[in-house]
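Visitor: Could you look at this predicted model? Sequence included:
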Amino acid sequence: MIKPLFRFSILCLCLVGLVIGGVSAGPALALTAEQSLVAEVWRIVNRAYVDETFNHQNWWFTRQRALDRPLRDREDTYRVIQEMLSGLNDPYTRLLPPSQYRSLQTSTSGELTGVGLQISKDEQPGWLRVIAPIEGSPAEDAGVQPQDLVLAIDGVATTELTLDEAAARMRGKQGTTVTLDISHSDNDPPRQVSLTRDVITLNPVVAALKTTTEGQRVGYLRLSQFNGNAVEKLAEAIDDLASRGAQGYLLDLRNNPGGLLQAGIEIARLWLPKGTIVYTVNRQGILDSFEAFGQAITAAPLVVLVNEGTASASEILAGALQDNGRATLVGSTTFGKGLIQSLFDLSDGSGLAVTVAKYETPAHHDINKLGIQPDRLVATVPLTRDTVATDADPQYQAALDLLSQATVVASAS
């Protein structure tokens, strides 16, 4: 139904143009290579962007204004494309020049060289906000926390940088340094943090068999990212823990900034035998859904740890498990990113990230900018890598106590 309607809309626009003009249109002028790239980006956004008002602007006029700009080289073209996209007021819809696009593709499956920060951009006044540091990264080792503000990178205010420009400044050759101005909140005085760039291995799963004071065996699973290996590695870890006698599981999604949507859906299917995992809402307001089906990998009790750094695909997974009654959530309110992006290859080797849909949890909660409220609230405290999932970690201890009670009930039944 959508395709015929879309073609009809274009046809109507063409007919209106002919009537107003009063004369037949002459042959269209050929576009230059630079103009063609601008038009290519415009067409993708026109077809796929979630907001059909394009932030209440005339998207056709935006195209014409961009094509009328002088485009002497590719840098001019990128700049005009970025200006065109900025009118959407959506930091997640953005142009990724070839080097940045390759880095983004690598981050979902391989290694990164940089400081290891997952970042977003506040709408006002435009500072960078930390979603989460990557486990084992220089940023984590320096004590950078979720929700911290990055005010400057090597003296350049982050209000002057796009997300990708900021990320590019933090990447670099192993062993080189970058200085960040960090603040814990809008009112806190900033502090300077000097970080030495390093190669960061993106190992998404940490697993361990824990024993509670009551003697219950708990499978602890920490998932740091939804990359291309996450589903396979998590399934292997669950099987291994089950073979070692795990009676329940504690899934730690704290500081997990998300990643691949499909990985989040497949991981939900590891835990859910049936039920809706997530609803997506497109630009026409049409609902679609992803469902669980088949046999779950385990029916043992499950508690999920979340915090302010739990974002995007992590929130999809947490919301699915909570709304389906499969797991109890413990910790603090999640980040609140309820938008879905798709990546598009462009003809010059660059990429385009476009917000294509919003999502709702199975109970139809829109969590964008609101986050998911845990079933049991436990405040986040600063932790180092060595104190996560120890006696010094109150969220972990609360989850462990809850899971210990659940495994006792499950064993009795």
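Guide: All right, it came through fine.

Visitor: from here on, contacts and neighbour counts on C-alpha atoms
Guide: OK.

Visitor: Give me the buried positions along stretch 264-279.
Guide: 264-273, 275-279 (16 or more other Cα atoms under 10 Å).

Visitor: element containing Ala132, please.
Guide: According to DSSP states H and E, Ala132 maps onto strand 128-133.

Visitor: For that strand, give me every contacting residue.
Guide: With Cα atoms under 8 Å, 6 or more residues apart in numbering as the test, strand 128-133 has contacts from 116-122, 139-140, 144-151, 158-159, 163, 255-257, 308-311, 335.

Visitor: Can you turn the buried subset of these into a selection I can paste into PyMOL?
Guide: Here is the PyMOL selection string for the buried members of these, based on 16+ other Cα under 10 Å:
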select buried, resi 116+117+118+119+120+121+139+140+144+145+146+147+148+149+150+151+158+159+163+255+256+257+308+309+310+311+335
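
Visitor: Helices - which of the contacts of strand 128-133 land there?
Guide: Residues of these located in helices (DSSP state H): 139-140, 163.

Visitor: Comparison target, given below:
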Amino acid sequence: MGSLLVVGRALPAPSDEHSKNHRLKLWATIEVKAKSKFWCFPRKLKKVKKSNDQVLAINEDPGEYQNALNSMAYYLGSSLQCRMCGFRGRRKHFKLLKVPHKASLIQRLQTLFSASPKILSSYILSFQRKVQKVTCWQGKFIISIGTIFSCVVVSMMLIISASVTVSKDSTWALTEDNRLFLEAWRTVDRAYFDKTFNGQSWFRYRENALRNEPMNNREETYMAIKKMLSTLDDPFTRFLEPEKFKILRSGTQGALTGVGLSIGYPTGLDLSSAGLVVISTSPGGPANKIGIKPGDVILAIDDRSTETMDIYEAAELLQGTEGSTVKLDIHSGPEIKQMALRREKITLNPVKLRLCEVPGLGNDSSRIGYIKLTSFNQNTSGAVRDAIESLRGSGVKSFVLDLRDNSGGLFAEGIETAKIWLEKGVIVYICDSRGVRDIYEADGSNAIAASEPLIVLVNRGTASASEILAGALKDNKRAVLYGEPTFGKGKIQSVFELSDGSGLAVTVARYETPGHTDIDKVGIIPDRTLPPSFPLDEDSFCNCLKDPASACNLDTAALFSR
């Protein structure tokens, strides 16, 4: 895009020194680089003549020079100020002067625009040579203001014409694969939480990728999208081929076939192991029955190293036909074990409940409702509500909410579950790179268990949406947390489906607890610890509570009496 140059001479204010021998002859060139950013440079006219830019020579009289600036401001739609000489151009001060043959001029311009922009450029250059017979301010040469307006209009229309032409050409040149790439780019542009895009120009990356990245088929386009996302340096923002996208969706809809493992990247409290970390195991699933525990590291799946494997590729390898076998290399404590697991149909029932009889608490507090929350899928909040009502019908007046080995799931279900337990208060702050963007609060409209005594059990397998719930209950002093520090996944992802059935998992925000704690890679610290022998399943928990000398002695009399 060419620059629009206005050449004139800015004279100093009249003074005693303003004599013939000391008059300042300053040629000022205004280069409009944007609507309100330009510089006024001292420059001799003979140097300007050698420029290929569009040049407008005006009478050096300061009044006409000022009006030229006003006219530029009028056409550009904003005020201008030269950063060197201080002259200002204001669109509201622009004086509309009569321009001879204005209609015929527009007609000529329209004719020129119908041709190639190169014709218009050559017209401007020839026009420039004619108008450069200018006079000095003493009256030797004079040029009409009509010429000023003509050149300004022609130059601005040249810029617009070139922009429209380029835009039109690039649109028509887009292929179906280019459009898929742009769809992915726009999705990240709108949704990604870090608007600096890891310190790069996101728009410039798009332009460079369209010019330089091969996108001749779908495979090349997928590679271009993955390469684009890798520049964000965010392991949770990932591209999902159609098959992987189906796997991810199945995990939030209630059932899948596999070994019952929830896995993640080693971004929690221990970053030393190379591989994929086990966040949790499904109770009663193949991995749970064979003894795999949260914190174990998967080194290989069917002899394929997981060191550089993403979690979606690993999930695809772990799932398969019911009854088939998958081999895992597991780093558990000081040992490396090889295990063969048979795939089963895993029903993701998010809620399990038990009625626990506890001796020694009196008639009103002898029954405790135990609710184990295993995941946050689309059924979770409704299932929790049903569990509370069912336990209440059995005389329960206090609750234990077990979030251990709950690796999270749907963010919205985590929020809705928190509203069940809170009468009022902040649930979570949603933040981007510029600070707090949104606040989720409880207003009491969905609360059905906001007053009963409550304790929450957490461990290293408590992650994502379950950490949001635990943090909300802790910071609002609604519950006492028992266990160990949680996983520390303080970022929120949303899943977007693309037009060809593929998808994007995009980090849309980070969150802070109601106490403004950023738990990413740190976790939520419980109020009290639990012994290693504390039972994980619901039946063992209830049996353990009956024995005052067991690991389940949580000072229940103090906890469940208000």
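Guide: It's in. Treat the numbers as computed from the prediction; the structure is a model and nothing was measured.

Visitor: Return the member of the ones in helices among the contacts of strand 128-133 of structure 1 nearest to Ile238 of structure 1.
Guide: Glu140 (26.5 Å; Cα to Cα).

Visitor: Excluding covalently adjacent residues, which one is nearest to that closest one?
Guide: Of all residues not flanking Glu140 of structure 1 in the chain, Pro133 sits nearest, at 5.3 Å (Cα to Cα, 6 or more residues apart in numbering).

Visitor: that older thread, export the ones in helices among the contacts of strand 128-133 of structure 1 to CSV and tack on distance to Pro97 of structure 1?
Guide: Shown next, in CSV, are these (distance: Cα to Cα, whole Å):
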residue, distance to Pro97 of structure 1
Ala139, 25
Glu140, 27
Leu163, 12
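
Visitor: ok, these vs Ala246 of structure 1, which is closest?
Guide: Among those, and counting by Cα to Cα, the member closest to Ala246 of structure 1 is Glu140, at 29.8 Å.

Visitor: Now check that closest one against structure 2: what is it aligned to?
Guide: Residue pairing (TM-score structural alignment): Glu140 of structure 1 is matched to Asn288 of structure 2.

Visitor: do the same with Phe290 of structure 1
Guide: Aligned partner of Phe290 of structure 1 by TM-score structural alignment: Tyr440.

Visitor: Around that match, how many other residues sit close by?
Guide: 14 (other Cα atoms under 10 Å).

Visitor: Identify the residues contacting it.
Guide: 415, 426-430.

Visitor: can you give me the strands in the stretch 1-150 of structure 1?
Guide: 94-96, 111-114, 117-121, 128-133, 149-153 (DSSP state E, counting those that start in this stretch).

Visitor: Can I get the ones you listed in JSON lines including distance to Ala30 of structure 1?
Guide: Formatted as JSON lines, the strands of the stretch 1-150 of structure 1 follow (distance: least, Cα to Cα, whole Å):
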{"stretch": "strand 94-96", "distance to Ala30 of structure 1": "24"}
{"stretch": "strand 111-114", "distance to Ala30 of structure 1": "41"}
{"stretch": "strand 117-121", "distance to Ala30 of structure 1": "38"}
{"stretch": "strand 128-133", "distance to Ala30 of structure 1": "41"}
{"stretch": "strand 149-153", "distance to Ala30 of structure 1": "42"}
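
Visitor: what's the closest of the ones you listed to Val206 of structure 1?
Guide: strand 128-133 (15.9 Å).

Visitor: starting at the chain centroid, how far to that closest one?
Guide: Here strand 128-133 of structure 1 is found 11 Å from its chain centre; the criterion is Cα atoms, centre = their mean, to the nearest Å.

Visitor: Report the buried residues of that strand.
Guide: Buried positions in strand 128-133 of structure 1, judged by neighbour count with 16+ other Cα under 10 Å: 128-133.

Visitor: cool, stretch 79-89 of structure 1 as well?
Guide: 80-82, 84-85, 88.

Visitor: Spatially, what comes nearest to the residue nearest the centre of structure 2 if we skip its sequence neighbours?
Guide: Taking Cα atoms, centre = their mean, the centroid of structure 2 lies closest to Tyr192, which sits 1.3 Å from it. Leaving aside its chain neighbours, Tyr192 of structure 2 sits nearest to Val508 (4.8 Å; criterion: Cα to Cα, 6+ apart).

Visitor: Can I take it that that neighbour is in a strand?
Guide: Yes - assessed with DSSP: H, G, I helix; E, B strand; the rest coil, Val508 of structure 2 lies in a strand.

Visitor: Quick one: map Gly349 of structure 1 onto structure 2.
Guide: Counting by TM-score structural alignment, the partner of Gly349 of structure 1 is Gly501.

Visitor: if I read this right, its match contacts Pro242, doesn't it?
Guide: Yes - applying Cα atoms under 8 Å as the test, Gly501 of structure 2 and Pro242 come out as touching, 5.1 Å apart.

Visitor: quick check, Arg211 of structure 2 in a helix?
Guide: Yes - read with three-state DSSP, Arg211 of structure 2 is one of the residues of a helix.

Visitor: May I have the residues that are in contact with it?
Guide: So Arg211 of structure 2 contacts nothing (Cα under 8 Å, 6+ apart).

Visitor: quick one on the thing from earlier: nearest to Asp386 of structure 1 among the ones in helices among the contacts of strand 128-133 of structure 1?
Guide: Glu140 (11.3 Å).

Visitor: Can you tell me how far the closest one is from Gly285 of structure 1?
Guide: 40 Å (Cα to Cα, to the nearest Å).

Visitor: try Gly294 of structure 1
Guide: In terms of Cα to Cα, Gly294 of structure 1 sits 29 Å off from Gly285 of structure 1.

Visitor: Check Tyr92 of structure 1 too.
Guide: On the measure of Cα to Cα, Tyr92 of structure 1 and Gly285 of structure 1 end up 20 Å apart.

Visitor: when you check the contacts of Tyr440 of structure 2 against the helices, which ones overlap?
Guide: Ile415.

Visitor: among the contacts of Tyr440 of structure 2, which recur in structure 1?
Guide: Among those, the contacts conserved in structure 1 (both residues aligned by TM-score structural alignment, their matches' Cα atoms under 8 Å) are 415, 426-429.
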